[in-house]
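*Asks:* structural data only, the sequence is not supplied:
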C-alpha cells in the first residue's frame, strides 16, 4: 500500500508520518513539499494508492493539485486542512474524505482504514470485461454495464449505450464482475451502482429498464444494497 503525504510544512508531514509508522506497518510512504513535486513524480510513474493532501499550500494549492492529479491518477484523495470551512470545497474534486489539523491519531486511523478498504475493493473489481462478439474481442468498461441477462447458452450485456450478446455462463460472469454486482434472479446480474429504484418483484436501473428480483432474494438484496449505499 503506497501512501503519499503532500504538505508544504515539514512539521505537518512529520506529524502524519509518525502516526502512520505507529499504526500501519504494511505501508510505503513518500513525502512531498509541494503539489508541483508530487505531480512531477506521478508523471514520472509514481502511483500512490492514497494521497494525504494539504489544502493551504503556497504556490500550487491543494485544490489545484487535486484537479491535476485526478486527471493522471485514480488515487484515493484525503484532504488535510486547518480550516474546517475548506472541507466543503474538497468534495468538488472527488475527495474520499478529509482530516482537520492538528490531525488526531484515532481520526487518522479511522479514515485511513476506510480508505485502505476502498483500495482493496477497487483492486478486486475489474475495470474491463473482455467480450467476444461478431468474431472480434472487445473491452467493455465495467462501469458502463447496467446489468447482464441470461439467454440460454448466451448472455446479453446491457451497457449505457448498447447490448452485447455472446457465449458465456452467468455463474462465471458473477464471479468475474465481483461484489459490485448482485445476482438478483437466476436470469439477471445487476450493477448495484446503476440501480435507481426497486420493489418486491423488480429492480429499475438508470436507463429505465426493469429486471426481475426473485422473491426469495428480496430481503438479502435490501440488506446488501443498503450496505452498498452506506459505503
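*Replies:* Structure received. No experiment lies behind these values; they were computed from the predicted model shown.

*Asks:* all contacts plus neighbour counts: C-alpha atoms, from now on.
*Replies:* OK.

*Asks:* neighbours of residue 209, just the number please.
*Replies:* Applying other C-alpha atoms under 10 Å, we find 14 residues neighbouring residue 209.

*Asks:* that's a strand at residue 66, yeah?
*Replies:* No. Assigned with DSSP: H, G, I helix; E, B strand; the rest coil, residue 66 falls outside any strand and is helix.

*Asks:* could you check how far it is from residue 54?
*Replies:* Distance, residue 66 to residue 54, by C-alpha to C-alpha, to the nearest Å: 10 Å.

*Asks:* same thing with residue 130?
*Replies:* Look at residue 130 and residue 54: by C-alpha to C-alpha, they are 39 Å apart.

*Asks:* and the two? which has more neighbours close in?
*Replies:* The neighbour comparison of residue 130 against residue 54 (other C-alpha under 10 Å) goes to residue 54, with 30 against 11.

*Asks:* the residue nearest to the more buried one when sequence neighbours are not counted: how many residues sit nearby?
*Replies:* Once flanking residues are discounted, residue 54 sits nearest to residue 80: 4.6 Å by C-alpha to C-alpha, 6 or more residues apart in numbering. Residue 80: 28 surrounding residues under other C-alpha under 10 Å.

*Asks:* before we go on, here's another structure to hold up against the first:
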C-alpha cells in the first residue's frame, strides 16, 4: 500500500485496481497541467487581436475600467472583462488573488499575507487576507504537481 501523496507522479508499482485508478488520475492531472501551460489565448485590444501563450502571461489586472494583461514581453490593454479571463484561463495555473488580480502561479517568486511577488519581484499583485490560505494551498499543490 502506498499513500496517495507518495505516488503522485512518482515511480511506484501500480498493481491493484485502486492503484491503476490513481495512475490514470495522475496522468489526467499531468496532461491537464501540460495543456494549460502550452495553451494559446487571444487577447482582444482596441487595435486588434494578439495571440499569447498562457505561460507567458504573468498576471491580469483590472485597473478602473481597463483590464491589462501583463505578459513577459508586453502589457496589453484587453477589451475583454476580468470575468472573461477568470473563465478562460486554466484554473490549474491561474488564481484570482484579489478582485482585481489573476496571477500565474508559475511566475510566483514569493508571497506574504498582502502581496504576491512575481518574476523575481519585478511585478507585485495584491493578495486578500481571506484568500491567503486558499492561495497558499493552491500554490503548494501547483508546485507539487510540477515535481
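*Replies:* Alright, I've got the coordinates. Model, not experiment: these values are computed from the prediction.

*Asks:* can you give me the TM-score here?
*Replies:* In this superposition the chains share a TM-score of 0.77, using TM-score structural alignment, normalised by the length of the second structure; 133 aligned residues with a C-alpha RMSD of 2.5 Å.

*Asks:* alignment lookup: the residue nearest to residue 54 of the first structure to the second structure.
*Replies:* Under the alignment defined by TM-score structural alignment, residue 80 of the first structure is left unpaired in the second structure.

*Asks:* by contact count, what packs against the one helix or strand residue 80 of the first structure maps to?
*Replies:* Using DSSP states H and E, residue 80 of the first structure maps to strand 76-81. Helices and strands touching strand 76-81 of the first structure, as assessed by 3 or more C-alpha pairs under 8 Å, 6 or more residues apart in numbering; DSSP states H and E, comprise strand 50-54, helix 87-90, strand 97-100.

*Asks:* at 7 Å what do you get?
*Replies:* Strand 76-81 of the first structure sits against strand 50-54, strand 97-100, with contacts defined as 3 or more C-alpha pairs under 7 Å, 6 or more residues apart in numbering; DSSP states H and E.

*Asks:* tell me which of the ones you listed is the most buried.
*Replies:* Most buried of these by mean neighbour count (mean count of other C-alpha atoms under 10 Å) is strand 50-54; its value is a mean of 26.

*Asks:* which residue is nearest the middle of the first structure?
*Replies:* Nearest residue to the geometric centre of the first structure (C-alpha atoms, centre = their mean): residue 122, 5.5 Å.

*Asks:* distance to residue 115 of the first structure added to the helices and strands packed on strand 76-81 of the first structure, as TSV?
*Replies:* Output for these, formatted as TSV (distance: least, C-alpha to C-alpha, whole Å):
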stretch	distance to residue 115 of the first structure
strand 50-54	7
strand 97-100	8
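
*Asks:* quick one, which of those strands is nearest to residue 217 of the first structure?
*Replies:* Closest to residue 217 of the first structure of these is strand 97-100 (C-alpha to C-alpha; 33.3 Å).

*Asks:* now do the buried residues in the helix or strand following the closest one.
*Replies:* Sequence-wise, the next helix or strand downstream of strand 97-100 of the first structure (DSSP H and E) is helix 105-124. Applying a neighbour-count criterion of 16 or more other C-alpha atoms under 10 Å, one finds 108, 112, 115-116, 118-119 buried in helix 105-124 of the first structure.

*Asks:* how big's the offset between the next helix or strand after helix 105-124 of the first structure and the second structure?
*Replies:* Following helix 105-124 of the first structure in sequence order, the next helix or strand is strand 128-133 (DSSP H and E). Strand 128-133 of the first structure, aligned to the second structure and superposed, deviates on average by 1.5 Å (mean C-alpha distance after the TM-score superposition for the first structure).

*Asks:* residues in the second structure aligned with the helix or strand just after strand 128-133 of the first structure?
*Replies:* Going down the chain from strand 128-133 of the first structure, the next helix or strand is strand 136-141, by DSSP H and E. Mapped onto the second structure using TM-score structural alignment, strand 136-141 of the first structure spans residues 48-53.

*Asks:* what's near enough to touch residue 160 of the first structure?
*Replies:* Residue 160 of the first structure makes contacts with 144-146, as judged by C-alpha atoms under 7 Å, 6 or more residues apart in numbering.

*Asks:* check residue 40 of the second structure too.
*Replies:* For residue 40 of the second structure, the contact set (C-alpha under 7 Å, 6+ apart) comprises 51-54.

*Asks:* gap between it and residue 30 of the second structure?
*Replies:* 18 Å.

*Asks:* could I have the buried ones of the contacts of residue 40 of the second structure as PyMOL selection syntax?
*Replies:* Buried subset of the contacts of residue 40 of the second structure, written as a PyMOL selection, criterion 16+ other C-alpha under 10 Å:
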select buried, resi 52+54
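
*Asks:* would JSON lines of the contacts of residue 40 of the second structure with distance to residue 130 of the second structure be doable?
*Replies:* JSON lines is the format used below for these (distance: C-alpha to C-alpha, whole Å):
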{"residue": "51", "distance to residue 130 of the second structure": "34"}
{"residue": "52", "distance to residue 130 of the second structure": "31"}
{"residue": "53", "distance to residue 130 of the second structure": "30"}
{"residue": "54", "distance to residue 130 of the second structure": "26"}
